[in-house]
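Q: here's a sequence, model it:
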Amino acid sequence: MVKKLTLSAILLASSLFAASEVNVYSHRHYDSDKILFKKFEENTGIKVNVVTAKAEELVSKLAIEGENTPADILITADIGNLYEAKTRNLLQSIESKTLQENIPSHLRDDQNQWFALTKRARIFVYNPSKIDEKNLGDYFSITKPEFKGKIITRSSTNAYNKSLLASIIANHGEEKALEFTKGLVDNFAYNPKGGDRDQIRAVAAGDADLAIVNTYYLGVMLNGKDKKDLEIAKSVKIFFPAQETTGTHINISGAGVTNFAKNKENAVKLIEFLSSEEAQATFAEGNHEYPVNAKVKPSSTVSSWGTFKEDNISLNEIGKNTKKAVEIATEGNWK
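A: Next up, the predicted model:
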C-alpha cells in the first residue's frame, strides 16, 4: 500500500511539474517580452522558459530535435521564418476562439498554425532638405533615375527585405519584382551595410537621402536614452509607400505551437495572453510596434505619424514567395 501511494505521489508530482511550465524558442530579444513573460507567470503560476537565437537557427534546431524538442512555442520576428516552420511540419494547428477574436484573419495562418503578435510597417525615412515628398509614391517610385545615388537599405539577405520583395512578387509578379530590384540597386548610394538604425543615422548624416526601414526602429530611437539618436530621429521624416495602390508592406512578429509540444495547453494560454489588450499595449508602448489587436492603440509616438493604408495581402502568400525573392535579389545584384 505504501509503495502504491509513493508511486501515485511521484506521478502526481511529475504531472504537476509538467503542467507548470511552457518552453519558448524566441527570436525576439526585447524588454517588453521579458515583462510579459513575468506577468504571465504571476497570473498563471506557469513558468516560462525561454531560449533566444536567430529565427533560422531556431527553426533548424526544431527540425533537428524532432519529437525530442523541449520547445512548446516558436516566436519569430518575420513571416518568412514562420512560414518555413509550417512547411517543414514543425508547427501544429490549434483551436482558440480568443485568438480568432483578437487577431484579424489576414494576420493568422489559415490552418491556425501561427498567429501574429505585432506588426511592423516597412517605410521610407528621408532627409526633408534633400527629398520632396511629392516625388514619393509606391515602392517603385524610388527606382526612378532621379533617385540615383540617394537610396540605402539593408542587405537583401535580411528577413525584412526578403519579405518586402516577396510581397512585391505576390502583388505585382516576378518580372516587376526584378525590375524593382534592378532599379533599387542602380540607385544605391553605397552597397548595403548595417541594420535599420544605421540606415536612419546615415540619412541624417547626409550619406544618403532616403532609406527603407521598419517603423519601430525609429520609434525606439525617438524614445531611447541616447540623446544623439534622439536628435537623429527627429531630423528625418517618414513616408508610408503605396497608399494609392496596394498599401504599405506589413511584416510581423508571430508565434506558433510546436508540433511536438509537451505543454500544449500552456502554450495556447501564453499565446492567447500575448494577444490580449494588456499584452498588446505593452508591446506597443515598450517597443513601438503596431498592435495586432484592434482594441489597442499604438504608442503616442507611433500614433503621431497618422493612420495609413496597410497591405492586407495574406501573409502566407508572402511566405510562399520568400525563396523566389532570394533568387530575384541575386539576379538583380542586390547584395
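
Q: all contacts plus neighbour counts: C-alpha atoms, from now on.
A: Fine.

Q: beyond the helix or strand hosting Glu41, next helix or strand please.
A: Element membership for Glu41 (DSSP states H and E) is helix 31-44. Next along the chain after helix 31-44, taking DSSP H and E as the criterion, comes strand 47-52.

Q: please give me the structure for this one as well, since I'd like to look at both together:
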Amino acid sequence: MRHTRSFMPALRALALAGLAAVSTAAAASEVNLYTTREPGLIQPILDEFKKDTGVTVNTVFVKDGLLERVRAEGDKSPADLLMVVDIGNLIDLVQGGITQPLKSDTLNSVIPANLRDPAGQWYALSLRDRVAYVAKELDINTLTYEDFADPKYKGKVCIRSGQHPYNTGLIAAMIAHNGEEATENWLRGVKANLGRKAAGGDRDVARDILGGICDLGIANAYYVGRMKNAEPGTDNHKWGEAIKVVRPTFANDKSKGTHVNVSGAAVAKHAPNKAQAVQLLEYLVSDKAQNMYANANYEYPVRAGVKLDPVVASFGPLVVDPLPLAEIAKHRQQASKLVDKVGFDQ
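A: Next up, the predicted model:
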C-alpha cells in the first residue's frame, strides 16, 4: 500500500505533463481518442470521419495502463472516447469509474443487445470470433469447443497461453454455458491433447499445423484474413494456406453460436466534448466505417449486412453466441484461476 501511495503522485504528474501534447478540445471541431489499438489499424476510419464531419480526432495511443492514466488525469483529463480490445478491458474501464453512460438510438439499433452494456456504458464495434484452425486436408467440417478435449485429438491440439485474454474469455464462456466443474474437466482434457506447450500467438497455431506439430487449434478468425491475404511466398501466406476455418459451437447451446470477443469503446467520464465523442462512436458503426473494419482489419463487423472480405466470407455465416458479453465477463477471474489450477500453461 505504501508503494501504491508513492507511485500515484508520480503517475499523476506524468499524466498531467502529457496533457500539453493533447488539445483540450475546447473547440467543437475536435475530439480526443485514447486507444490501446495500434493507430495504423483505425487511422483510415478516423481520417474518413474528419472528411465527413469536419471533426478532427486527436489520437493518443496508450499501450498499457490506460485506466491508470485516465484516473491520474482526473477531472482535468482531455479524454473523450476510450477504445480498447477485449470485453474484459471494457468492463475494467467501467468498474474503474472512468466511463459514463449514454443513450443513443443509433447505437442501440445497430449493435445487438448482447454486444453492448445494458446501462449504455460500453459498446462493441467489431467482433473477433474464436474459431478452429484445422489442417486443410482433414475431413473435419464441424466441431464443438468441447471436442478439443476429446481423447481422439491427443497430441494434436495447439493453442496460445490459457491466460491470454482471448482464451480466458473463451474459458469464461465455457463456464457460463457448462459450469465451473465441467469447464475444469474440459481444460484438463484440452491440456492432455496439446501437441506442444500452450504458448506463442494465434498465427503460431497455423505455423505449427503446417509444420505437422498439430492438426487443429483454437485461434481468432481475423488472423486468417491477414495470413491468406499476405504476399504469396511469405511465411504468413504459407501458414494461412495450410489451414481451413471451422467455427465451433457449444455442445449444449441450441443457437449453435460461436464465441466472440470484441473491440469496443466507452465515453470518458469527464469528456470535455461528449457530443463529439458520441458522434464518433456512432460513426464507427456506420456502413462506411464497418466496411473498413471488415476489409482492412478482417474483423467481423458488428453491423449486419456489411460486405465482408472474400477470405472472411469464405468461412460462412457467423452465428454469435447469444450469451451477453457482460454475463460471460463475470467469469473471467474464475477462468484465470482454473488455468493455473490445472497447470494449463506449464
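
Q: once aligned to the second structure, how far is the helix holding Glu41 of the first structure on average?
A: Aligned to the second structure and superposed, helix 31-44 of the first structure gives a mean residue distance of 1.5 Å (mean C-alpha distance after the TM-score superposition for the first structure).

Q: so how far is that helix from its chain's centroid?
A: Remark: helix 31-44 of the first structure is offset 20 Å from the chain centroid, using C-alpha atoms, centre = their mean, to the nearest Å.

Q: now stretch 303-318 of the second structure
A: Averaging C-alpha positions (C-alpha atoms, centre = their mean) puts stretch 303-318 of the second structure 18 Å from its chain's average.

Q: who touches the longest helix along the first structure?
A: Secondary structure assigned by DSSP state H gives helix 2-19 as the longest helix of the first structure. If you take C-alpha atoms under 8 Å, 6 or more residues apart in numbering as the criterion, helix 2-19 of the first structure is touched by Ile46, Asn263, Asn266.

Q: show me what the last one lines up with in the second structure.
A: In the second structure, the residue matched to Asn266 of the first structure (TM-score structural alignment) is Gln276.

Q: count the neighbours of the closest residue in space to that match that isn't next to it in sequence for me.
A: If the residues on either side of it in the chain are set aside, Gln276 of the second structure comes closest to Val31, at 5.9 Å by C-alpha to C-alpha, 6 or more residues apart in numbering. By other C-alpha atoms under 10 Å, 30 other residues sit near Val31 of the second structure.

Q: find the helix or strand that the aligned partner of Val31 of the second structure in the first structure is a member of.
A: Taking TM-score structural alignment, the alignment pairs Val31 of the second structure with Val22 from the first structure. Per DSSP H and E: Val22 of the first structure is located in strand 21-26.

Q: so what secondary structure elements neighbour that strand?
A: Contact here means 3 or more C-alpha pairs under 8 Å, 6 or more residues apart in numbering; DSSP states H and E; on that basis strand 21-26 of the first structure packs against strand 47-52, helix 55-65, strand 73-76, helix 264-274.

Q: surely the residue nearest to Gln276 of the second structure touches Leu82?
A: No. Taking contacts as C-alpha atoms under 8 Å, Val31 of the second structure lies outside contact range of Leu82: 11.2 Å.

Q: check contacts around the residue in the first structure that Pro118 of the second structure lines up against.
A: Alignment note (TM-score structural alignment): Pro118 of the second structure maps to Asp110 of the first structure. Applying C-alpha under 8 Å, 6+ apart to Asp110 of the first structure gives no contacts.

Q: surely Asp110 of the first structure is in a helix?
A: No. According to DSSP: H, G, I helix; E, B strand; the rest coil, Asp110 of the first structure belongs to no helix; its state is coil.

Q: returning to what we had before: okay, the match of Val31 of the second structure and Lys269 of the first structure: tell me how far apart.
A: 10 Å (C-alpha to C-alpha, to the nearest Å).

Q: pretty sure Ile212 of the first structure is touching Ala121, no?
A: No. Using C-alpha under 8 Å, Ile212 of the first structure is not in contact with Ala121, being 10.2 Å away.

Q: ok, back up a step: so which of the helices and strands packed on strand 21-26 of the first structure gets nearest Leu178 of the first structure?
A: Taking C-alpha to C-alpha, helix 55-65 is the member of these nearest to Leu178 of the first structure, at 25.1 Å.

Q: which strands or helices does that closest one pack on?
A: strand 21-26, helix 79-87.

Q: rewinding a little: tell me which residues of the longest helix of the first structure come out buried.
A: For helix 2-19 of the first structure, the neighbour count (16 or more other C-alpha atoms under 10 Å) marks Ala19 as buried.

Q: I figured the match of Val31 of the second structure hits Lys47, correct?
A: Yes. Between Val22 of the first structure and Lys47 there is a contact at 6.2 Å, judged by C-alpha under 8 Å.

Q: before we move on, back to that, in this structure the match of Asn266 of the first structure contacts Glu30, no?
A: Yes. Gln276 of the second structure is within contact range of Glu30, at 7.4 Å (criterion: C-alpha under 8 Å).

Q: so what's Val213 of the first structure up against?
A: So Val213 of the first structure contacts Arg122, Ile123, Phe124, Val125, Thr153, Asp196, Arg197, Gln199, Ile200 (C-alpha under 8 Å, 6+ apart).

Q: just tell me what Val213 of the first structure corresponds to in the second structure.
A: Match for Val213 of the first structure (TM-score structural alignment): Ala219.

Q: how far away is its match from Lys197 of the second structure?
A: For Ala219 of the second structure, the distance to Lys197 of the second structure (C-alpha to C-alpha) stands at 15 Å.

Q: from what I see, Ala242 of the first structure and Thr248 are in contact.
A: Yes. If you go by C-alpha under 8 Å, Ala242 of the first structure and Thr248 touch, sitting 5.5 Å apart.

Q: and the biggest strand by length in the first structure, how far from the second structure on average?
A: When the first structure is parsed with DSSP state E, its longest strand is strand 115-126. Relative to the matching residues in the second structure, strand 115-126 of the first structure has an average distance of 0.7 Å after the fit, by mean C-alpha distance after the TM-score superposition for the first structure.

Q: list of residues touching that strand?
A: 99, 103, 107-109, 160, 164, 200, 203, 209-216, 236-241, 248-256, 274-275, 280, 283, 289-292.
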